[in-house]
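Undergrad: Predicted coordinates and the sequence they were generated for:
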Amino acid sequence: MLASREVLHEEEIMAFNKDQSAKIVAIRKKRLERENAKHIMRERLKTTLITVVLLAVFSSMFAVLIYKNSLVNEKKYEIFTMKTEIKSLNTQIEELQTAVENSTDIKTVEKMAKEQLNMQYPTSNQYVYIDATAMFAVSETTLVALAERDNPKAVELIQKESKMNDMIAALFRTN
C-alpha cells in the first residue's frame, strides 16, 4: 500500500507538475499575448502619431503657401491700382499742360487783358521817347513823383543808381 501510495503520489505529483506546467505555459502565453498586444498598440500609436504629425506639417506648409500666394496677389492688385492711378494722373497732367499752353497763347492773353483787366493798347500821347545817348540825372522831383505813386522800391533803386553815378563821376574827376 505504501508502494501504491507512492506511485499514486508520484503520479499525482507528475499530474500536478503537468498541470502546473500547463498553467505556467498558459500564463506565459497570456503574458506574451499581452506584450504582443502592447507592442502592436505602440506600433499603431507610433504610426498614427507619425501620420498626424506629417499631416499637420503638410497642412501647415500648404497654409503658408496659400498665405504667401494671397500676399503676392494683394501686392499685384496694389501695383495694378497704382498703375491705373499713374495713368489717370498722367492724363490730368496732359490736360493741364494743354490748358496752360492754350492760356499762354498770345491771343488768349490779349483777350484776357482786354476783357478782365480792362487794358488797352497805348495811344500816341502815352508814348515817351528817351534819348539813349544822353546822360540823365534823377532829380528830387522825379523821386517825389515816384514816392507819390507808392513805389518805394523804385525810389531806392534810383537813389542807389544816383549814388553809384556820383561815385563813378568822382573817380574820373581830375582835381
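TA: Now that the structure is in, tell me what you want to look at. Keep in mind it's a predicted model, so treat the numbers as computed, not measured. Residues are numbered from 1 along each chain as shown.
Undergrad: C-alpha only now, for contacts and for neighbours.
TA: OK.
Undergrad: All the helices of the chain, residue numbers only.
TA: 2-103, 106-115, 140-148, 152-172 (DSSP state H).
Undergrad: A further structure is provided below for comparison with the first:
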Amino acid sequence: MKKNYKIHNLNEYKNKKKNNYKKRNKKKIGAKCILLIATFSVIILNLCGYSKISEMKYDIYYLQKDLRKKEIVLEELKAKETEKTSIKEIELKAKELLNMDYPKDGQIKYIDVDN
C-alpha cells in the first residue's frame, strides 16, 4: 500500500494493521529460521573439521608406528652388515672355509722402490 493512503473506515484500518502484523511475524520467523540454519551449518562444519583432524591424527599415529618398525628392521640389517664385513669375521671365514693362513717369514718378499 502507498504511504499517503488514507483510511476511510475502521474495518479497513484493522485489516491493514492485521496484515502488517502477519508480515512482521513472517519476517521474524524467517529470520529465526535463517539464523537456526546458519548455526546448524556452522556446527556441522566444525564436526566435519574435527572428524577430519582426528582421522589425520589416527593416520599419523599408525604411520609413525610403521616407521619405527622399519627403522628397527633397518638397524638390524645394518648390524648384520657390519658383522659380515668386520675384519675378525672375514679372517675367521678365510681360515675355516678357505683354509687360508698368515704367510710365514720365508714366504714374504719385500720390494725396494727407488724414487
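TA: Perfect, thanks for sending it. These numbers come from a predicted model, not from an experiment.
Undergrad: Including distance to residue 121 of the first structure and mean neighbour count, could the helices of the first structure go into TSV?
TA: Shown next, in TSV, are those (distance: least, C-alpha to C-alpha, whole Å; neighbours: other C-alpha atoms under 10 Å):
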stretch	distance to residue 121 of the first structure	mean neighbour count
helix 2-103	20	12
helix 106-115	9	12
helix 140-148	23	13
helix 152-172	24	13
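Undergrad: Please identify which of the ones you listed is closest to residue 132 of the first structure.
TA: Taking C-alpha to C-alpha, helix 152-172 is the member of the helices of the first structure nearest to residue 132 of the first structure, at 16.2 Å.
Undergrad: Who are the packing partners of that closest one?
TA: helix 140-148 (3 or more C-alpha pairs under 8 Å, 6 or more residues apart in numbering; DSSP states H and E).
Undergrad: Centroid-nearest residue for the second structure?
TA: residue 56 (3.7 Å; C-alpha atoms, centre = their mean).
Undergrad: which ones are touching that residue?
TA: Residue 56 of the second structure sits next to no residue when contact means C-alpha atoms under 8 Å, 6 or more residues apart in numbering.
Undergrad: And it, what's its match in the first structure?
TA: Under the alignment by TM-score structural alignment, residue 56 of the second structure pairs with residue 75 in the first structure.
Undergrad: any idea how far that match is from residue 84 of the first structure?
TA: Noted for residue 75 of the first structure: a distance of 14 Å to residue 84 of the first structure, by C-alpha to C-alpha, to the nearest Å.
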